[in-house]
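Chemist: Okay, predicted coordinates and the sequence, questions at the end:
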Amino acid sequence: MTRIFLALTMLICFAGAALANSIRIKDLVEFDGVRGNDLVGYGLVVGLNGTGDGLRNAPFTEEIMSGILERLGVNVTGEQFRPKNVAAVIVTASLPAFARSGGRVDVTVSAIGDAKSLLGGTLVMTPLTAADGEIYAVSQGTIIAGGVSATGEAGSVVQGVPTAGVIPAGARVEREVDFDFSQMSQLRLALRSPDFTTAARIEAAINGEFNRPVAQMLDAGTVLLDIDATQLASPAHALSVVENVRVAPEQRARVIVDQASGTIVMGRDVRISQVAVSQGNLTLRIQETPTVVQPNPFSEGETMVVPRTQVAIGEEEGPGLALVEGGVNLSEVISGLNALGVSPRDMIDILKSIKAAGALHAEFIVR
């Protein structure tokens, strides 16, 4: 009886650990056809406080401003513009999947001329087109800039990026993407990080959820879902079930380092074989001690400054070779590396050397 109780306890613990490491399928894959579309437009921002484009340096701003005024019934033929409160911009947005006419999406506005800031500006009605050249949305509204700039007579201060901003819900959808999702009989699930083990687990998890073969792994990055075999009312009903099925994903062992910031990130499957490491630091000292040399009394010489430089190179004595024990899990690997007692930047060089020696069993990525 005690053995049965212990066995059940271990089974519950393993199941709880697997559940804790499991991820919803919706967070692991992209559904074929269920995707957004990029939109772009060229527009004009008005109402700037003297921080707009200099029209001599940005003639395209004058051209679009003339076009807008003429469409509004203002005759500007032969007129010369010299305002400082307008700026030409590129407007970008992403049209979500299943977006319907009348819906709203966020837009990003970026200056393309020599404007100093878009703070407080208003985007004039700008059509947004997709890759097929069709207009899918129209954008207009007040810009929320991402920075601040201040200019004085003796200089200027800039914080952030004042020449780019956003308009929340600043574009209205005018045209829908022609995509009949309800008539699909099969759907491909594209893994964001292709892996054969993860794809096989997704296949098994979906088939286990429906108690019948409805999913088939095609390759490391694709699982084919037979919507008709799910016997549900529509593809939308089928995906509402599939996307919430949980799977424990697998991933390649990776070590990612950022030399600029000294950041080191390791995956849980990183392993290091037993290796000996010795690390020393070279210190370079340069000291400038210029000396003033005076001429002899009653001579016609000149006072001179003679440069004198003292250069010294020293090497700090280290503890010699340090043994890094091989680790069977990530915590043991970290403990072994921390035993070296070096800074993160020195650790990056050590990891490079361990990788070159063949003792680091992971993909090494330097950014």
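Modeler: Now that the structure is in, tell me what you want to look at.

Chemist: all contacts plus neighbour counts: C-alpha atoms, from now on.
Modeler: Will do.

Chemist: mind listing what's buried in stretch 129-138?
Modeler: T129, A130, I135, Y136, A137, V138 (16 or more other CA atoms under 10 Å).

Chemist: is it true that I167 lies in a strand?
Modeler: Yes. Assessed with DSSP: H, G, I helix; E, B strand; the rest coil, I167 lies in a strand.

Chemist: okay but it is in contact with S110, surely?
Modeler: No. I167 is beyond contact range of S110, at 11.2 Å (criterion: CA atoms under 8 Å).

Chemist: Now do A93: how many residues are near it, please.
Modeler: The number of residues packed near A93 is 24, by other CA atoms under 10 Å.

Chemist: then this one, side by side with the first:
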Amino acid sequence: MKSFLILVGVIFSFSFQAEAGPVRLKDLVEFDGVRGNDLVGYGLVVGLNGTGDGLRNSPFTEEIMANILERLGVNVSGEQFRPKNVAAVLVTAALPPFARSGSQIDITVSAIGDAKSLLGGTLIMTPLNAADGQIYAVAQGTIIAGGAVAAGDGAEVTKGVPTAGMIPSGARVEREIEFNLSALSTLRLALRDADFTTASRIEQAINNNFGRPVAFMLDSGTVRLSITETRMASVAHALGRIENILVEPERKARVVVDQRSGTIVMGEDVRISRVAVSQGNLTLRIEEAPIAVQPNPFAEGETVIVPRTTAEIEEEPGIGLAEIPNGTSLSEVIGGLNALGVSPRDMIDILKSIKAAGALHAEFIVR
């Protein structure tokens, strides 16, 4: 007998509340020009325990392996490779700002062929290029894979993602990014979350710290800092002074819903107008119980399977028509929603309906 169960509106939800407070300036803005750069390279991992690329399905692995061997003085022209212990990979990294030649950075290694695992493999010297095509770092080292694979004759178990891993300090910087910070006379501070109120508070906090107008708000996402007016010895000294200034950011009222995990996160400025809500659950149950019908003894005929389906729709009693009063704080909003007496799984649908009714005064984001 087969049984199918379909539930409508089965979602969990959670709400968290935190007190707002001042935040360091360095956590609110990006300094113009002080940024990292993405690097990428194409390389070869060796030393795998039979979990590498199948070269018939990944011909580019054979090509790069031949190129590496020829650079090492091994003539492999016309040779056929069939090893199972090598894999072609893409290597990615982020070159941090002001990285100097000789410093080391972390790298991520990901298989691009049909390799089953990179566990225990060693990345061979791989140049890493930036968007301008120049080589800025060289990567090499033993990979720390992010999972494991256990296989037998009839079953295989995979935990995590064994086809990707990382090498801490696996690349050495060979070329520096040309950026003369000390030559700047003005510097722009770019807000990570553009807001006019936050930008104005940043301007005021910096000017109060120096005791004179050195910062000027250009728009909701940019504040200009005059290095000359700060009278500091260098740009670095000025940034070192302002980056720990405390500013209280202004946030938009938002409700963020993740339908896959059933998570709800509300900002402290979320408000709900007076509204009435009624809600119920619907359950559809379908059962299959086929019957085998056989012919009479000594009679000609065949056994026939006769389908038999039972369908049932169940509607749980709803909460009736309940009123949510005006919410002037997040705790009152949560208290009003909890007063409905519904299970947390139905809260997402209720919030969607309240938003559609125009009673939820916040940006509603569904992921």
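Modeler: Arrived safely. Note that this is a predicted model, so its numbers are computed, not measured.

Chemist: thinking again about what came up before, format the buried residues of stretch 129-138 of the first structure as a markdown table; extra columns: secondary structure.
Modeler: As requested, those are exported to a markdown table (three-state DSSP):
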| residue | secondary structure |
| --- | --- |
| T129 | strand |
| A130 | coil |
| I135 | strand |
| Y136 | strand |
| A137 | strand |
| V138 | strand |
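
Chemist: and which of those is nearest to Q216 of the first structure?
Modeler: Using CA to CA, A130 is the member of those that lies nearest Q216 of the first structure, at 33.8 Å.

Chemist: So the closest one sits against T92, correct?
Modeler: No. With contact defined as CA under 8 Å, A130 of the first structure does not count as touching T92 (10.1 Å).

Chemist: Could you pull out the residues contacting both of the two?
Modeler: D38, L39, V40 (CA atoms under 8 Å, 6 or more residues apart in numbering).

Chemist: mind listing which of those are in helices?
Modeler: Judged by DSSP state H, helices contain none of the shared contacts of A130 and T92 of the first structure.

Chemist: which ones among these are found in strands?
Modeler: D38, L39, V40 (DSSP state E).

Chemist: Only the buried members of those: can you turn that into a ChimeraX selection?
Modeler: Here is the ChimeraX command that picks out the buried ones among those, judged by 16+ other CA under 10 Å:
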select :39,40
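
Chemist: I'd like to know which of the ones in strands among the shared contacts of A130 and T92 of the first structure is nearest to E325 of the first structure.
Modeler: For those, the nearest to E325 of the first structure is D38 (50.6 Å; CA to CA).

Chemist: if I look at the residue at the greatest distance from the centre of the second structure, how far off is G160 of the second structure?
Modeler: Ranked by distance from the centre of the second structure (CA atoms, centre = their mean), the top residue is F298, with 68.8 Å. Distance, F298 of the second structure to G160 of the second structure, by CA to CA, to the nearest Å: 60 Å.

Chemist: I350 of the second structure now?
Modeler: 36 Å.

Chemist: quick revisit: ok, so of the ones in strands among the shared contacts of A130 and T92 of the first structure, who is nearest R367 of the first structure?
Modeler: D38 (27.7 Å).

Chemist: residues contacting the closest one?
Modeler: Neighbours of D38 of the first structure in contact, by CA under 8 Å, 6+ apart: T92, A93, S94, L95, A130, A131.

Chemist: Can you find the partner of it in the second structure?
Modeler: Applying TM-score structural alignment, one finds that D38 of the first structure aligns to D38 in the second structure.

Chemist: So for the counterpart of M304 of the first structure in the second structure, what's the nearest residue that isn't a sequence neighbour?
Modeler: With TM-score structural alignment as the criterion, M304 of the first structure lines up with V304 in the second structure. Excluding the flanking residues, the one nearest V304 of the second structure by CA to CA, 6 or more residues apart in numbering is V293, at 5.1 Å.
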